[in-house]
Structure formats: structure tokens, C-alpha cells
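Undergrad: Starting from these lines, generate the structure:
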Amino acid sequence: MTDKEQQQTDARSAGDRLVSGHVSEDPFAAAFKATRMPMIVTDPNQHDNPIIFCNAAFNKLTGYTNEEIIGQNCRILQGPESDPKAVEKMRKAIAAGEDIAVDVTNYRKDGSTFWNAVFISPVRDDSGKIIYFFASQLDFTHVKSREADLAAARHKAEEEVASQTANLRSALSAKSLLVHEVDHRVKNNLLTMASIVKMQARVTTDQGQKQALESVLNRIEALSTVQRKLFTLDDVSKFDISEFTRELVTDLVEATGRKDIHLSLDLSPVHVPAVKATPLSLVVNELVGDAVLRGLSQGGDIHVVVRRTNGHFIIVVEDTSEPIEVDKERAQFSRKLLEASALQLDAKIERTVQNRKTSVSVTVLVDVNLETTH
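TA: Take a look at the predicted model:
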């Protein structure tokens, strides 16, 4: 008899002794044999801690018969996909005589795999010596399979979200590039128009025509300022009317070259939709342009306010200067342009004149949603 055959014989004998120690009416032995949970008993006092007993549920789970499994070490269930760390944990627990619960991939006789929730516990005699190891198994492959399916579905969903996000970003980027390109072309066209008007003004000898051309040029430059501001923004859907006003007003006053016109600003951030940019630029241009014109006589003070107030924002231009007589046609055109721009904005205009002080205020409804998302 070979050593292996002798070991199998010894293992069967140990198993027979274990069973013979319980009468057939022993409910614990009956339960051990009949339970649907796979169970085995190993003998650490024999070489390689062989399996000496298994129940029918274990035979059904693994595909091994009693003749094939008795005398074998539990590592017969291990294979290439068995986690070495889990195997090492079991080895160390058995060597230390400790309980261990671990999840590991095991192999059936036919080579198929299953996820095994293993619980191993030592059995001691009255003196505390370990005489057996008891191990139960639970096949939870279906749970792992559902987890894998869920993980795969989650991964697929994440990939789909990432793909859609990338598509959206690409579309937004393309849209932004398109809008910037349109703004860029509009800006260039405005500059071309301004250049043409300047050339015409230079060669015009009639003073009235020259003033009319300069008036048109002034409005074109105001629109160019708006386009330049929009073109340099990351978000072309809105812009800050205060920053625009600061730049436009400063340019208008500095263009006069007058040191006796004093400018003061009280500007709070107010973000408005880009569609309001053109009429707003004309409103600010007309208000400040009129104030500058009045200050050209003997100088004066110009105060500009942009501020939020109760769901609206208000633009106020105040100037203090000596009253001068202005060209009626020019004043009428400026007023009509101001009124038309205010109508586009659904804005309210109020004008008061008291002695040397002229105050004009324009009240515009704020887009609350735009302000909230800024």
C-alpha cells in the first residue's frame, strides 16, 4: 500500500470513528448529514490535515464523491483564480487554531468556479487540544454575479455619462467658438464702418455734415466697445453693465481732453443678458454724451451710477455745468435714439433739471435667473 493510499485509509478510519461516536438517533449527527449547507471535518492530527468526513451537500456543491474527497486536503478546491491572500489567511488561522471566515474562489471537480463563503472553526477536547477542524461552505456565486452585473451596468452608465458629457462639452465648445467667431466678425465690421465714417468726416468740408458724421462715429464706437467686451468674455451670454459703463464713460470723457470735466463713478456689478448689450450701450452713450457736451462750455462735474435696486437696476447720469444752447436737430436725434433704446429694454426714463444740475435715470428690470446663476 502506498503512502497516499495509507493516508486515505487513515482518514476514512478517523471519519468512521467520528460517526461511530454518535448513535444513529443523535439529532446533531443527523442534522450534520441532512443539512443543505455543505460541511466538512478535517483531522489536524494526521498528515496534511485531511478531510475525514463530508456531508451530501458538500458532495453536491463540489461534484466530488466521498471516495474522491476523503483523505484530501481542502486545497483540492483551489485553483488559478483563488486569491492567494485569502488562502494565506486560512492557512495562518488553522496554524494558530483560530476561527476564520473568508470569501474565496473555489473549483468544482469539473473545473467550474464558484464563490465560497468559508467558515472554519477548531474543535477541542476537554484538555483544550484541537482534535478536528469543522468547516462550512456557502455558495454565493449568484450574489457575486449580481454584484458584477451591477458593477458592469454602473460602469456602462458611467461611460455613457462621460461620453454624453464629452459630447455636450464639445457642442458647447463649438457653440462658444461659433459665437465668438460671429462676435469677432461683427466687431471687425463695426471697425470697418468706423474707419469709413472717419475717412468721410476728414474729407467733408461742410461743418454740419462733419458733426453728423462724428455723431454717427460716436455711436459706432459705443457698439464696438460692447462687442469687444463680449468677445473677451468666457461666457458670451451675459456681461457686466458696470464694467462696460466704466470703460465707455472713461473713454468719452478722456476723448475731450478737458481737465475741467470731473468724472466720478458709483458702479456695482450688474450682469445682464448679452441681448441687452446693444440698447444699453446706446443708452449709456447718449446719457454721458449729453452730459459731456454740456460740460464743454465751462467744465463741470459728471457723476455716473449703476446699481441694483428691488429687482431692477438703475443707470443714473448727473452733471453740473453751465447751461448751453445745443443744436436742436442733434438733441432731437439723441432723444429719439435714447427713447428707442429704452423701449427695447422696456425701461423707464426720468429726467430732472434744476439750475445747473441735470439728472437722467433709466430703470431696467433685472433678469433674476441670470443674476442667480452668475
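
Undergrad: Every contact and neighbour count from this point should use C-alpha atoms.
TA: Will do.

Undergrad: which one's the longest strand in this structure?
TA: Using DSSP state E to define each element, the chain has its longest strand at strand 113-124.

Undergrad: Does it pack against any helices or strands, and if so which?
TA: Contact here means 3 or more Cα pairs under 8 Å, 6 or more residues apart in numbering; DSSP states H and E; on that basis strand 113-124 packs against strand 100-107, strand 130-139, helix 141-203.

Undergrad: run the last query once more with 7 Å
TA: Packing partners of strand 113-124 (3 or more Cα pairs under 7 Å, 6 or more residues apart in numbering; DSSP states H and E): strand 100-107, strand 130-139.

Undergrad: quick one: the last one to strand 113-124, angle?
TA: Which is strand 130-139. Here strand 130-139 runs at an angle of 160 degrees relative to strand 113-124 (axes from the mean of the first three to the mean of the last three Cα atoms, to 10 degrees).

Undergrad: Among the helices and strands packed on strand 113-124, which comes closest to Q207?
TA: strand 100-107 (96.7 Å; Cα to Cα).

Undergrad: List the buried residues of the longest strand of the chain.
TA: T113, F114, W115, N116, A117, V118, F119, I120, S121, P122, V123 (16 or more other Cα atoms under 10 Å).

Undergrad: So what touches it?
TA: Strand 113-124 is contacted from outside by 97-107, 130-141, using Cα atoms under 7 Å, 6 or more residues apart in numbering.

Undergrad: Separate out the buried members of those.
TA: Listed as buried from the contacts of strand 113-124 are 97, 100-101, 103-107, 132-139; burial here means 16+ other Cα under 10 Å.

Undergrad: and of the residues you listed, the nearest to S170?
TA: S170 lies nearest to T105 out of those, by Cα to Cα, at 44.3 Å.

Undergrad: And the most centrally placed residue in the chain, how close does it get to S173?
TA: Most central in the chain under Cα atoms, centre = their mean is T165, positioned 9.5 Å from the mean C-alpha point. As judged by Cα to Cα, to the nearest Å, T165 and S173 stand 12 Å apart.

Undergrad: here's the other one to compare against:
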Amino acid sequence: MRAAFQSLLMPVLMVDPHRENAPVAFANRALLDLTGYSQEELSGRSWHLLHMPGSGVDALTAIDAATQAGEALETGFVGRRKDGAAFECTLALSPVRDEAGRLRWATLVLTGIGSVPDPHRDVTAASWDLEEQVERRTKALQAALNRRTALLHEVEHRIKNTLQMTASLVLLKARRLRDPEARKVLQETAERVSALSAAHRLLSASGDAGRFNLQEFTAELAGELVTALPKGQVDLDLDIQPLGVPAPKATALALLLNELIGNAVKHAFPNGRRGRLTIEIGRAENGLKIAVEDDGVGLDHAPATEGSFGKTLITMLVQQLKGQLTWRDQKPGTRAEIAMPVDAQEMKFE
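TA: Got it, this is the predicted structure:
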């Protein structure tokens, strides 16, 4: 494709519509001759560099919108050469799609090029210099942000490794204990630490260290807990919206989900009872709603949990998240519902 554009006599730009301000991927020889730039000077920079500041703002907005939407467009355009001189032309935008119909690139073809007298050339040059300074400063700030993000990922990675080691040590100690009750306490502790480790692993692996992917974490956790039962005993039904919540809530949510799902797995299906475990997570009117439901023995027949550490921990975590917890006896089965406030700006679809 580039070879075909290179041979054209009319100026052609190929830009990336998926990145902010559509950076230049390729410019043919005719465009380089028109603007005075080199391929290296344009590649990777926003194509807005070729727009004359202060002119045709509506046209520029329309071009950007069509580029992102993958739509064709033809409009008048006032461009700027490297030396600050302006030129008028007609700009034709065309989307480039792959065989599957996905938008890959956008081409900008310039025709009908003519000069524009510029009585304020010195002002234009000064404005161009200011833009260059702003762009350099922006790049420096972006580099600093990238370094900070990398550091956060490294911290999350180290926390994950530490938690994994802690869980392994606790399990090792549990296996050596003869007292079944003490062994059970340590095994449950190791499960909770493992849940925290999984949360930090997902945070470190995510492209956004400030966002916790609830869907991925819950699916992984529920799958692991259900595998502790005989194969086929319990069917797992997940209805989880692909939501991301702020990282500061990750630890409490990870522990809470571990307790709720683990409680159902351990107590709802005794003596090989078959059943279904349903987990629902999604947006609610005032934030986030979590529901864990089983069709097991129900509250009346489940082992007593009054005063248990698990129940106490669930209550504490719900309070920490400023949520409300409701237990419902489904007859058969039990349903735990949690409604917690999460600002709409804090929560987004992944």
C-alpha cells in the first residue's frame, strides 16, 4: 500500500485512527515536497502539525471525528508548511479496512493546492515555536507518567509474590498439624491470602494499574473454589458485567468475594448434594451490586456460622466498602446480596 501511495503525484498521508490525534504512519514524497518535512519529522507525530492554527477549526474537528468513526469525508483545509507558510487545499479522507472489515488506517489526500498570503508570518512562526514547546513538554510529562505506572506495576508484582510465598508457608504449616480444627483454620487463611495475591496479580498484569477487573478475578476465583468439589457436583453460572473498579477497593472486594463464594461451596452442598452456584455482578442504580446464590441446603440446614470468623469478616468488609448486606433463604438455597456505592466516574466497562 505504501509503495502505491509513494508513486502518486498528489500528497497523501496515512494516519492511525486508533491513537489520540491520529499520529502519522506514512507520508508520500509529494506530501514531503509540499510541506518541507522529512519522513522522520512526521512519523509518530499528530497530523495536526500540518494544520494552520487559528484557521478551519470546524473542518479540523470534522476530520478528527470522521477519522475515529472510520467514515469518508471531503472538506476544505488550510495547511501549514514547515517554514510556517500556509496553503489551501481540498482534503479527502478515506478509511482503510482489513479483510474482516476492521478499521486499520485512514488516508488523507490533498488536492487543489494553492498558496495563502500570510501578513502575520512572524506571529505564525512564533505560534509554531510555542506549539513545539508544548509538544515537547507534553512528551516529557507522558514519559514521567509512564515511569510512575511502571513503578506501580513493579510494586504490585512484588506484593503478589510476597503474598504467594506467605500462602505457601501457611499451607506447609497446615499440612504438618495433627489438630483438624487448627489445620482447617490455616487452610482457610491460606485461601484468603491467595485471593489477595490473585487480585494483585491482575492489577500488575493490567494495562491500568489503578483499575481492578472484577469479571476476570471473580471468574478465576469461582472456578478454583468449585474445583475443590467432585467434578460435576456443582454447575457454575456467571453473570458478570466487564466492570473495572478503583484499585483501592480491590483488596476488600477480593476478600469479600472469596468469603461469599467459599461459604457457598463449603456449606451449601454437603454429602455430595448436586446443585448450581450463581454469581451476579453488575451496575446498580447507586453503584455496584453483587449477588451469590446457591440452590443448596439453605440457611436452616447449613452449619451454624454465628460468631464464626468468616461471617464476621464478611460483615466487616461490607462495612469497609460502605455497602449493605442481605441474606435471603431461597428455599432451597441461599442468596447473599450486597449493594455498595461506587461513583459512576470510578467504575467503567473494561
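
Undergrad: Got a TM-score for the two of them?
TA: Scored against TM-score structural alignment, normalised by the length of the second structure, the superposed chains reach a TM-score of 0.62; 230 aligned residues with a Cα RMSD of 2.0 Å.

Undergrad: quick one on the thing from earlier: Provide the aligned range in the second structure for the longest strand of the first structure.
TA: Using TM-score structural alignment, strand 113-124 of the first structure lines up with nothing in the second structure.

Undergrad: before we move on, which element is R91 of the first structure in?
TA: helix 84-96 (DSSP states H and E).

Undergrad: Run through the residues that contact the residue lying farthest from the centre of the second structure.
TA: The outermost residue of the second structure relative to its centre, with distances by Cα atoms, centre = their mean, is P119 at 48.3 Å. Contacts for P119 of the second structure (Cα under 7 Å, 6+ apart) come out as none.

Undergrad: I'd like to know how far it sits from A125 of the second structure.
TA: Separation of P119 of the second structure from A125 of the second structure (Cα to Cα) stands at 12 Å.

Undergrad: And for L221 of the second structure?
TA: Distance, L221 of the second structure to A125 of the second structure, using Cα to Cα: 59 Å.

Undergrad: What of R104 of the second structure?
TA: 34 Å.

Undergrad: before we move on, what about V24 of the second structure?
TA: From V24 of the second structure to A125 of the second structure the distance is 22 Å (Cα to Cα).

Undergrad: Same check on L186 of the second structure?
TA: Here the criterion is Cα to Cα. By it, L186 of the second structure lies 71 Å from A125 of the second structure.

Undergrad: Equivalent analysis for P242 of the second structure, please.
TA: When distance is defined by Cα to Cα, P242 of the second structure is 48 Å away from A125 of the second structure.

Undergrad: cool, and A62 of the second structure?
TA: A62 of the second structure is 26 Å from A125 of the second structure, where distance means Cα to Cα.

Undergrad: Which of the helices or strands spans the counterpart of T250 of the first structure in the second structure?
TA: Alignment note (TM-score structural alignment): T250 of the first structure maps to G223 of the second structure. When elements are assigned from DSSP H and E, G223 of the second structure belongs to helix 214-226.

Undergrad: Tell me the helices and strands packed up against the helix or strand just after that helix.
TA: Note on helix 214-226 of the second structure: by DSSP H and E, the next helix or strand toward the C-terminus is strand 234-240. The contact analysis (3+ Cα pairs under 7 Å, 6+ apart) places strand 234-240 of the second structure against strand 275-284.

Undergrad: quick check: angle from the strand it packs on to helix 214-226?
TA: Interaxial angle of strand 275-284 of the second structure relative to helix 214-226 (the same axes, to 10 degrees): 160 degrees.

Undergrad: that older thread, how about the residue nearest to the match of T250 of the first structure when sequence neighbours are not counted, what does it touch?
TA: Leaving out its chain neighbours, the residue that sits closest to G223 of the second structure by Cα to Cα, 6 or more residues apart in numbering is L236, at 7.9 Å. For L236 of the second structure, the contact set (Cα under 7 Å, 6+ apart) comprises R276, L277, T278.

Undergrad: Show me what A198 of the second structure lines up with in the first structure.
TA: Checking TM-score structural alignment: A198 of the second structure goes with T225.

Undergrad: Number of residues surrounding the residue nearest to that match when sequence neighbours are not counted?
TA: The shortest distance from T225 of the first structure to any residue other than its chain neighbours is 7.1 Å, reached at L248 (Cα to Cα, 6+ apart). For L248 of the first structure, the neighbour count with other Cα atoms under 10 Å is 21.

Undergrad: How about L145 of the second structure?
TA: 12.

Undergrad: So it versus V134 of the second structure, what's the distance?
TA: 16 Å.

Undergrad: ok, now L288 of the second structure?
TA: 40 Å.

Undergrad: Neighbour count for these two, which is higher?
TA: Between L288 of the second structure and V134, counted using other Cα under 10 Å, L288 has the larger neighbour count: 20 against 12.

Undergrad: corresponding residue for that one in the first structure?
TA: Under the alignment (TM-score structural alignment), L288 of the second structure maps onto F313.

Undergrad: Three-state assignment for its match, please.
TA: Three-state call for F313 of the first structure (DSSP: H, G, I helix; E, B strand; the rest coil): strand.

Undergrad: which one among the buried ones among the contacts of strand 113-124 of the first structure gets closest to S297 of the first structure?
TA: D103 (93.5 Å).

Undergrad: Over in the second structure, tell me which residue corresponds to the closest one.
TA: Counting by TM-score structural alignment, D103 of the first structure has no partner.

Undergrad: quick one, which of L186 and A125 of the second structure is more surrounded?
TA: Set side by side, L186 of the second structure and A125 show unequal neighbour counts under other Cα under 10 Å, the larger going to L186 at 19 against 15.

Undergrad: That one: which element?
TA: helix 180-205.

Undergrad: Which positions within that helix qualify as buried?
TA: Buried residues in helix 180-205 of the second structure, defined by neighbour count with 16+ other Cα under 10 Å: 183, 186-204.

Undergrad: same deal with stretch 285-300 of the second structure?
TA: Under the neighbour-count criterion of 16+ other Cα under 10 Å, stretch 285-300 of the second structure has 287-299 buried.

Undergrad: got it, and stretch 121-140 of the second structure?
TA: Quick answer for stretch 121-140 of the second structure (16+ other Cα under 10 Å): T124, S127, W128.

Undergrad: Cool, thanks, talk later.
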